[in-house]
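J.: My questions concern the predicted model and sequence given below.
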Amino acid sequence: MDVTLIVVVVVATALIFDFTNGFHDTANAMATSIATGALSPRTAVTIAGILNLVGAFLSVQVALTISSGLVDEAQINPIVIFAGLVGAILWNLLTWLLGLPSSSSHALFGGLIGATSVAAGAGAVNFGKVLTAVVIPAVISPVLAGVVALVATFLAYRITARADKGTVSRGFKLGQIVSASMVALAHGTNDAQKTMGVITLTLITAGALPRGSAPPFWVILSAGLAIALGTYIGGWRIIRTLGKRVSEIQTPQGFAAETSATAVILASSHLGFALSTTQVATGAIFGAGAGRRLASVQWGVAGRMAIAWILTLPAAAAVGAASALLASTGTIGTIVVALVAIAMGAGIYAASRRRPVTAGNVNEVPAPAAPVTSAA
């Protein structure tokens, strides 16, 4: 297959992944603000989309981690990256259908690792970098965000215990507009960069850019626009899960969760850690839920999320590996991979229309599938 053509296909596929990342992760920034009524659903996703675009221009450290660190770009080609993206996109769509806030980032890393391992061998994967820049932050970041949110929630309720409840609620709602906006901005600085890194890696493997190059301006702009559009579309299923099914969130908790998530994500972006913003936001929401005395937290939901987190990287890696194996047979194999991916994506979308979740019913709470326990 012509190199120019496959590069165009890979860039387009990367932007499709970026789009799915946007609607998959809208909940990270806006679920609690929508749940508490601080922002209307459509206003929330509009703000989030704009700030995701702005955030994409603030840093390229995470993009450099992906384009120059996770895999040996000298041993792979654009078709391998295409196969990895297929694994990431399909996992994103499946977990969106199920309303599970899994990690788009880990889906991407898993797809790339699986495809690279099949095409060039495990030696082409920098597992040391994967451990330090992906795995360790994945373990630490949600716990850290949860602890910070728990303490912040406890202090918020203690400090405002004797204040008028109406005044407190209005004040924290205003605060949530700012804090939710900061999460959206932080999300753009981290997640939009992952697609930038993948496109830059594609251009490097095709010989269009020298090794170690930063993303060109057009790559930054297109990645920012794709994730912003996906965010605006709104991943209402996951928004409902984080906003309503984890815990009944009040405004002080929403503010605490959002500010905690922002601090962790921005610090990680500055250090070049390609962490999961979904895991950070989810950890913060659980921490905020547990930080309010007698608040009910659905730990059964947490268990299902944890299973999805654990499965994300290996599941996407398996699909990426299978796609790379088939694509390595030649042009026909690559076309088959594309057609199968399109068919599966269309099937998942068709299944989602049977029980649609929209901006109008996002705050409806479905019957819990697991018992609810109380956190003191």
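T.: Noted; the coordinates are in hand.
J.: C-alpha from now on. contacts and neighbour counts both.
T.: OK.
J.: dump the residue contacts of T20.
T.: Neighbouring residues of T20 by CA atoms under 8 Å, 6 or more residues apart in numbering: 89, 92-93, 227, 230.
J.: Go through those and flag which are in helices.
T.: 89, 92-93, 227, 230 (DSSP state H).
J.: can those residues go into CSV with extra columns for distance to A184?
T.: Below are the ones in helices among the contacts of T20 laid out as CSV (distance: CA to CA, whole Å):
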residue, distance to A184
I89, 21
N92, 19
L93, 21
I227, 11
G230, 13
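J.: Could you dump these into TSV and include neighbour count and distance to L185?
T.: Below are these laid out as TSV (neighbours: other CA atoms under 10 Å; distance: CA to CA, whole Å):
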residue	neighbour count	distance to L185
I89	26	23
N92	28	21
L93	23	23
I227	33	12
G230	24	15
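J.: so where do the strands sit in the chain?
T.: Under the criterion DSSP state E, the chain contains strands at 296-297, 373-374.
J.: where's the last one relative to the chain centroid, distance-wise?
T.: Going by CA atoms, centre = their mean, to the nearest Å, the spacing between the C-alpha centre of strand 373-374 and its chain's C-alpha centre is 28 Å.
J.: another one to put next to it:
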Amino acid sequence: MVTSLLVIVILLAIAFDFINGFHDAANSIATIVSTKVLTPFQAVLWAAVFNFAAYFYFTDHKVADTVAKTVFSQYITLEVVLSGLVAAITWNLFTWYYGIPSSSSHTLIGGFAGAGMAKALSLGESAFNAVNFAPILKIVSFIVLAPIIGMIIAVIINLIIINISRNAKPATAEKWFKRLQLVSSAALSFTHGGNDAQKVMGIIFAALLANKVVSPDAPMPEWIPLTCYAAIALGTMSGGWKIVKTMGTKITKVNALEGVSAETAGAVTLGITEHFGIPVSTTHTITGSIIGVGLTKRVSAVRWGVTYSLIWAWVLTIPVSATLAAITFFITHYVF
């Protein structure tokens, strides 16, 4: 039965997906804007098109399935999903306001897990009973692995490209790399949409299961992926300029060649992790890739002070989101 609370939860989930779009728009357009290949307006339109195009390709929903299983089904209620979404939206807006490229993926997963743990406590059980540690540990491990993988792939790609184009005229090479950046940024936007839209799909499907609108063995209703991909694309079109500045200029100065390397590395990493159903952070991945291209020049080319502050944001995202979600759950559970 469709209830008013279920409708609110679905609307909040779509709102989170929209916010995820403009919060994470910087991931796929920062380098293409900083190298002046496209204007900011052109870049967000370009990214949004490929965010949505992912809907037609990523049809296995492996990442959505992983997210939906981070909390055991007996602890998933509409209150739990609502609390997780409120926490995730709050942290996303906070980090967006201060221009911190934190992970929308991890704030959603942290919020969902924190609310589930609060539900277990409200039943007089251990908080850890609610959490399915197999997918959680996989997700947490890729907080470290995703940027490292992105960095390594970026270094390899960048060195290969540098050696191939060693004898090219600088002006000719620059022109070609700016064209190639359109391809690499499109690939990154495509895999970003495929990875990030699925996380909200998993949350909405969990809410439908909790409200017994669908049965556990039923396929995901087609309106869920269609709506989620559309929401993230529209969010991307609205931009996120503070984070674009951080990603495009503050970590390291990036030229067109390096932009191609970073974006291609990010796209490859996201494609691999999506194939294995691992919900990774696009933010972490592209940050690692940008650091990788900086390292191919020299270690000092990376502004490590900025990088350390980003890492702190990454470390704090899951526990802060989980705490906010638990507080929200107890307020909704005991006050309303």
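T.: Structure received. Quick caveat: nothing in here was measured; it's all calculated off a predicted structure.
J.: Report the TM-score for the pair.
T.: Scored against TM-score structural alignment, normalised by the length of the second structure, the superposed chains reach a TM-score of 0.94; 328 aligned residues with a CA RMSD of 1.4 Å.
J.: hmm, back to that, next, format the strands of the first structure as JSON lines and append distance to N126 of the first structure and mean neighbour count.
T.: Compiled in JSON lines, these are given as follows (distance: least, CA to CA, whole Å; neighbours: other CA atoms under 10 Å):
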{"stretch": "strand 296-297", "distance to N126 of the first structure": "39", "mean neighbour count": "22"}
{"stretch": "strand 373-374", "distance to N126 of the first structure": "42", "mean neighbour count": "13"}
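J.: between these, which one is nearest to S222 of the first structure?
T.: Smallest distance to S222 of the first structure across the strands of the first structure (CA to CA): 39.1 Å, for strand 296-297.
J.: Could you report the neighbour count for the aligned partner of S4 of the second structure in the first structure?
T.: Structural alignment (TM-score structural alignment) places S4 of the second structure against L5 in the first structure. Number of residues near L5 of the first structure (other CA atoms under 10 Å) recorded here: 10.
J.: Repeat that for T307 of the second structure.
T.: Neighbours around T307 of the second structure, by other CA under 10 Å: 17.
J.: T246 is in contact with that one, correct?
T.: No - in this structure, T307 of the second structure is not within contact of T246 by CA atoms under 8 Å, at 10.0 Å.
J.: quick one: contacts for K245 of the second structure?
T.: Residues near K245 of the second structure by CA under 8 Å, 6+ apart: A30.
J.: quick one: I233 of the first structure from T259 of the first structure, how far?
T.: 24 Å (CA to CA, to the nearest Å).
J.: what about those two, which has more around it?
T.: Regarding I233 of the first structure and T259, a neighbour count based on other CA under 10 Å identifies T259 as having more, with 24 against 21.
J.: what do we get in the second structure for that one?
T.: The alignment partner of T259 of the first structure in the second structure, by TM-score structural alignment, is T264.
J.: if I pick that match, what's in contact with it?
T.: With contacts defined as CA under 8 Å, 6+ apart, T264 of the second structure is in contact with 154, 184-185, 187-188.
J.: And it, how far from S309 of the second structure?
T.: Using CA to CA, T264 of the second structure is found at 25 Å from S309 of the second structure.
J.: just A130 of the second structure next, same as before
T.: Here the criterion is CA to CA. By it, A130 of the second structure lies 31 Å from S309 of the second structure.
J.: Looking at those two, which one has more neighbours?
T.: The residue with more neighbours, out of A130 of the second structure and S309, is A130; 24 against 11, by other CA under 10 Å.
J.: What residues does that one make contact with?
T.: A130 of the second structure makes contacts with 71-72, 75, 113, 116-117, 119-120, as judged by CA under 8 Å, 6+ apart.
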